[in-house]
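*Asks:* Fold the following and give me the result.
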Amino acid sequence: MDRQPVIETQRLLIRPLQEDDRSALFEVASDPMIWEQHPVHDRWRREVFDDFFDECLASGGGLAVIRKDKDRIVGHTRLDKYDPEESGVVEIGWTYLERPCWGKGINSEMKAALLRHAFANVALVEFRVGDTNYRSRNALEAIGAVRTDRYELGRYDGKRIVHLVYEITRESFSEGPLSGAD
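*Replies:* You can find the predicted model right below:
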């Protein structure tokens, strides 16, 4: 499965992340409100962001999200943890968009395109989201993701963090709210 595809939708160009994207993505990520509910709540700080960006770049699945009408980067997402076993699974995550994109259907449009791409190769897509990140949890549920019984524990800045696991199957996607979306 190609984890760094070039995908074009009505309003977006999703393409492989490049080192040259660092400054433009930091401009997006430097808004503390983007991270206020996220377990790693200080990614708006340059040194924290740079570590995050380096990880995304090294992952082999980082994607820049470009608004075609503005001809500039408005966010990031990632295809990761691809496992071809048992019909395949991939994780979509590490997504953030600038606030002017919120409530405009940009996230749904992006996720629909990524899910179509993923389901050409896998039977299951997973998402991990911080348990107190209600904005992202609501966004996942709006696109048809279902919370599973699984979760992951971690630590950040001396505190315990919990990531809930959501999923969408190929079958539920074909019948769900994004099946006809572009």
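*Asks:* going forward, measure contacts and count neighbours with C-alpha atoms only.
*Replies:* Will do.
*Asks:* for the protein, what spans make up the strands?
*Replies:* 7-8, 12-16, 62-67, 72-83, 89-97, 124-130, 146-156, 159-169 (DSSP state E).
*Asks:* Now mean neighbour count too, for those strands, in a markdown table please.
*Replies:* Listed next are the strands of the chain as a markdown table, based on neighbours: other C-alpha atoms under 10 Å:
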| stretch | mean neighbour count |
| --- | --- |
| strand 7-8 | 16 |
| strand 12-16 | 21 |
| strand 62-67 | 24 |
| strand 72-83 | 21 |
| strand 89-97 | 20 |
| strand 124-130 | 22 |
| strand 146-156 | 12 |
| strand 159-169 | 18 |
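*Asks:* Now render the ones you listed as JSON lines, adding distance to Gly103.
*Replies:* JSON lines is the format used below for the strands of the chain (distance: least, C-alpha to C-alpha, whole Å):
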{"stretch": "strand 7-8", "distance to Gly103": "20"}
{"stretch": "strand 12-16", "distance to Gly103": "15"}
{"stretch": "strand 62-67", "distance to Gly103": "15"}
{"stretch": "strand 72-83", "distance to Gly103": "14"}
{"stretch": "strand 89-97", "distance to Gly103": "11"}
{"stretch": "strand 124-130", "distance to Gly103": "19"}
{"stretch": "strand 146-156", "distance to Gly103": "21"}
{"stretch": "strand 159-169", "distance to Gly103": "21"}
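*Asks:* I'd like the structure of this one too, to check against the first:
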Amino acid sequence: MAGEPDRQPALETPRLTIRPLREADREPLYDVASDPMVWEQHPIHDRWRREVFDGFFDASLASGGGLAVISKSDERIVGHSRYGRYDAEEGGAIEIGWTFLSRECWGRGLNHELKRAMLDHALAHVARVDFRVGETNYRSRQALEAIGAVRDPARYDLDRYEGRRVVQLYYTIDRESFASGPLASV
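*Replies:* Here you go, the predicted model:
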């Protein structure tokens, strides 16, 4: 069934609730984002600063695709992700990105759970999901490769942040690779 997926679905995993981002999430999400280690390799490495975070949060709210990631064990916001631009060409594609999780979530398989739910939702509607990641954001690049995303060497974006050039690389997962990849349902 091709067509643009709902960009703010309510999704559930065994340990996470993923729901549309709302204004009331600003402070609890900033509690997560205010950790400089979360942004250590990110091209916008100072998103832990209040004014930078507020711009990010406002853009996510306005995008119509922002999602709050909540731990079921204690009902706390532990992160954020977002569905981005939709492209109707060639069976459809949508971007997933802007993902960050609190350090307490790292190494526990929660990113896999989050991405499995988001990919399952998106790939029911589109043929491909795209991810953009900063060239020097090795932690995120490794996380994408661990979920089966493959870098597309022909696609990249050039951005600027604080006067520096930032190269954004593209990774993709399509229906077939998702169905047979590391996040495939058992």
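*Asks:* Can you give me the TM-score here?
*Replies:* The TM-score (TM-score structural alignment, normalised by the length of the first structure) is 0.98; 181 aligned residues with a C-alpha RMSD of 0.7 Å.
*Asks:* circling back to that earlier point, to His41 of the first structure, which of the strands of the first structure lies closest?
*Replies:* strand 146-156 (9.5 Å; C-alpha to C-alpha).
*Asks:* Quick one, which of the strands of the first structure gets closest to Gly176 of the first structure.
*Replies:* Closest of those to Gly176 of the first structure is strand 159-169, at 9.2 Å (criterion: C-alpha to C-alpha).
*Asks:* equivalent range in the second structure for that closest one?
*Replies:* Under TM-score structural alignment, strand 159-169 of the first structure corresponds to residues 164-174 of the second structure.
*Asks:* Please apply the same query to stretch 15-27 of the first structure.
*Replies:* Mapping stretch 15-27 of the first structure onto the second structure (TM-score structural alignment) gives residues 19-31.
*Asks:* What is the end-to-end distance of that stretch?
*Replies:* By C-alpha to C-alpha, to the nearest Å, the extent of stretch 19-31 of the second structure from end to end equals 18 Å.
*Asks:* buried ones in that stretch?
*Replies:* Neighbour-count burial for stretch 19-31 of the second structure flags 19-21, 26, 29-30 (criterion: 16 or more other C-alpha atoms under 10 Å).
*Asks:* Among those, which one sits closest to Ile44 of the second structure?
*Replies:* After measuring those against Ile44 of the second structure - C-alpha to C-alpha - the closest member comes out as Tyr30, at 15.2 Å.
*Asks:* gap between the closest one and Ile70 of the second structure?
*Replies:* 14 Å.
*Asks:* ditto for Ile94 of the second structure
*Replies:* For Ile94 of the second structure, the distance to Ile70 of the second structure (C-alpha to C-alpha) stands at 23 Å.
*Asks:* before we move on, what about Asn137 of the second structure?
*Replies:* Using C-alpha to C-alpha, one obtains 24 Å as the distance from Asn137 of the second structure to Ile70 of the second structure.
*Asks:* cool, Gly97 of the second structure as well?
*Replies:* Separation of Gly97 of the second structure from Ile70 of the second structure (C-alpha to C-alpha): 17 Å.
*Asks:* same thing with Glu162 of the second structure?
*Replies:* If you measure Glu162 of the second structure against Ile70 of the second structure using C-alpha to C-alpha, the figure is 32 Å.
*Asks:* Then Leu16 of the second structure?
*Replies:* Per C-alpha to C-alpha, Leu16 of the second structure is found 6 Å from Ile70 of the second structure.
*Asks:* now swap in Arg26 of the second structure and tell me
*Replies:* Separation of Arg26 of the second structure from Ile70 of the second structure (C-alpha to C-alpha): 13 Å.
*Asks:* One more: Ala59 of the second structure?
*Replies:* Going from Ala59 of the second structure to Ile70 of the second structure by C-alpha to C-alpha gives 20 Å.
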